[in-house]
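Participant: Sequence and predicted structure below; questions after.
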Amino acid sequence: MDTVVVVYTSMGGLINTMKKELSAALPDCRIVNIADDSLIREVVEHGRVTDRVRERMMHYFQAAARWDPKVIISACSSVGEVAEAADKILSVPVIRIDRAMIKKALQHGDRIGVVASLATTMEPTASYIRRLAADMGRNVQVIGRVAQGAYEANSQGRPELHDDLIRKEAEVMAGEVDVLILAQGSMAGMEASLKKDTGLPVYASPCLCVKEVQEICEVNR
């Protein structure tokens, strides 16, 4: 039986979303979840990925590799660069949850809008967009907005406030960009409504990541 391991830095609804999507796409695959919500708390507290977070993430990736999975998913964009580093040293592919989403967004133009609920996600995401664009020989403009208070609202069980804050920022930048991406996987439920509200292509990471994983598993079968 094939195995896919997902490493999370929080205990939010994204875990259930990914389990549902992966199970539907890969019904014969074993899904292993590793979650440590102290990671994102430390990133938020310090405003960056600390050495301790980096070390713990690498430990989890190394532990995940012992399952001999087809692929390891890093489900947090704030620590995406740690996943890229792990991918270079492990024998198992380690992918960022946002990779497929960003590649898809880059098909729609050179003005990429990013809506985030955590400030710590913005720079890693913007940097990754620019690097993937550069790999395609392109120079893109990244316009980002952080929905202040949205992450806290979601953590406190106030999804309506979370969605309202995200929608407000998306609508503000709608006239400035060609496409919108949702930096947190937990925003996936807003993808359809934001497309309608802004008239733009809008992408969230979970479904596109799962499609990428499905392709990796099929190629390596």
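Facilitator: Done, it's in.
Participant: okay, CA-based contacts and neighbour counts for the rest of this
Facilitator: OK.
Participant: quick one: Ala147 and Lys19, what's the gap?
Facilitator: 26 Å (Cα to Cα, to the nearest Å).
Participant: These two: which is more packed in?
Facilitator: Using other Cα atoms under 10 Å as the criterion, Ala147 and Lys19 rank with Ala147 on top: 21 against 16.
Participant: list the buried ones in the lengthiest helix in the chain?
Facilitator: Longest helix in the chain, counting residues (DSSP state H): helix 119-135. If you call a residue buried by 16 or more other Cα atoms under 10 Å, then helix 119-135 has these buried ones: Ala119, Thr120, Thr121, Met122, Pro124, Thr125, Ala126, Tyr128, Ile129, Arg130, Leu132, Ala133.
Participant: Let me see the contact set for the second one.
Facilitator: Same thing as Thr120. Val43, Val44, Gly47, Arg48, Ser78 (Cα atoms under 8 Å, 6 or more residues apart in numbering).
Participant: A further structure is provided below for comparison with the first:
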Amino acid sequence: MRSRPKLLAAVAETCAPSGRAVAIQCPRGRAIGRANKISNDMLSFASTHLAGTELPARIALVHATELAVEPINQAFAELYPEAQLSNILDDSLLSDLGANGGEVAPELLDRLASLVRYGETAGADAVLLTCSSFGPAAAEFGELVDVPFFRADDALIDAALQRGTRVGVVATVPSAVATAEQALESAAAEAGLRVEISSVLCADSFAALKAGDQDRADRLVAEAAAALARDCDVVILAQYSMTGAIAKLPPALSERVLSSPHQGVIRLKSLFEGAN
């Protein structure tokens, strides 16, 4: 069994780049601190557990739709190929969420929670939820497991606010628009920032994706992102399935368009390398 405390210190350092509040959980959910920046008590706790910790690299990816599987696995292949991945999928969760009017019913939340728990039981050193639409409902899932848990857009939102406060949002389903806007507003408020959000819903892109036309789906998203980028500091793609659109953009523009898979992998790699 790998030792955890050093990893928890890296969680603190990795998750608070913009001064956001961070809760660090010890095994069995005992909080060691919450602050807008890492407290001396947290650092003291971490410094006593730094020696001899093995580098963790087994990550459970929890999916509510099969559309998220390829983008996140590709991002790991590009940015963190050393990681050992396990994909845990209930491909009816997102469709059931839509059938329920976008409301996360207790039964849906229980099903998702069981996948997160299974990820830890199967030996994961961290669990990443890849579905943005369940992000708000999964806010307390970190208390379910004794390993770091990350929601789909946690890293994306932090990275966006580091780039600027005029943020464009592109999504292909309405629930993802609302989720991204809520996450940006909440994170900005915690960091003492005032954010201006411009959102575009690309419903035609989602229809193309469901029909198997990935190229058209990516092109439509890329066009929307390019239009938003004219007046925004940064543009975020609110769903994992939209990541391919970045390749449709000119290099200079693609640097201002962020995706959840890439930002999530960057954070996890930083987390684990920081614990080494």
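Facilitator: Nice, I can see it. Owing to the predicted nature of the structure, the values given are computational and were not obtained by experimental measurement.
Participant: TM value for the aligned chains?
Facilitator: The TM-score (TM-score structural alignment, normalised by the length of the first structure) is 0.88; 220 aligned residues with a Cα RMSD of 2.4 Å.
Participant: In the second structure, which residues correspond to the longest helix of the first structure?
Facilitator: Alignment of helix 119-135 of the first structure against the second structure: residues 174-190, by TM-score structural alignment.
Participant: what's the average distance of that stretch to the first structure?
Facilitator: Superposing on the first structure and averaging over aligned pairs (mean Cα distance after the TM-score superposition for the first structure), stretch 174-190 of the second structure comes out at 1.3 Å.
Participant: Stretch 215-223 of the second structure now?
Facilitator: Mean deviation for stretch 215-223 of the second structure: 2.7 Å (mean Cα distance after the TM-score superposition for the first structure).
Participant: residue boundaries of the helices in the second structure?
Facilitator: For the second structure, helices defined by DSSP H occupy the ranges 5-15, 40-47, 69-79, 93-99, 106-121, 154-163, 174-190, 203-210, 214-229, 251-254, 260-274.
Participant: Among those, which comes closest to Ile236 of the second structure?
Facilitator: helix 154-163 (7.1 Å; Cα to Cα).
Participant: got the buried residues for stretch 146-163 of the first structure?
Facilitator: Result for stretch 146-163 of the first structure [16+ other Cα under 10 Å]: buried residues Val146, Ala147, Gln148, Ala150, Tyr151, Ala153, Asn154, Leu161, His162, Asp163.
Participant: what number of residues lie near Ser205 of the first structure?
Facilitator: 26.
Participant: my guess is it meets Ala100, correct?
Facilitator: Yes: checked against Cα atoms under 8 Å, the pair Ser205 of the first structure and Ala100 is within contact range at 7.2 Å.
Participant: buried stuff in stretch 180-197 of the first structure?
Facilitator: The neighbour-count check on stretch 180-197 of the first structure (16+ other Cα under 10 Å) flags 180-188, 190-191, 194-195 as buried.
Participant: Out of those, name the ones that lie in strands.
Facilitator: The strands, defined by DSSP state E, take in Leu180, Ile181, Leu182 from these.
Participant: Is the second one in contact with Ala204, as I believe?
Facilitator: Yes: using Cα under 8 Å, Ile181 of the first structure and Ala204 qualify as a contacting pair, with a distance of 6.0 Å.
Participant: Touching both of the two, which residues are there?
Facilitator: Among the neighbours of Ile181 of the first structure, those also in contact with Ala204 (Cα under 8 Å, 6+ apart) are Met101.
Participant: What is the aligned counterpart of Ala217 of the second structure in the first structure?
Facilitator: Using TM-score structural alignment, the partner of Ala217 of the second structure in the first structure is His162.
Participant: Hmm, I typed the wrong one, I wanted Asp204 of the second structure.
Facilitator: So, by TM-score structural alignment, Asp204 of the second structure is matched to Gly149.
Participant: what sits against that match?
Facilitator: Shown in contact with Gly149 of the first structure (Cα under 8 Å, 6+ apart): Ser117, His162, Leu165.
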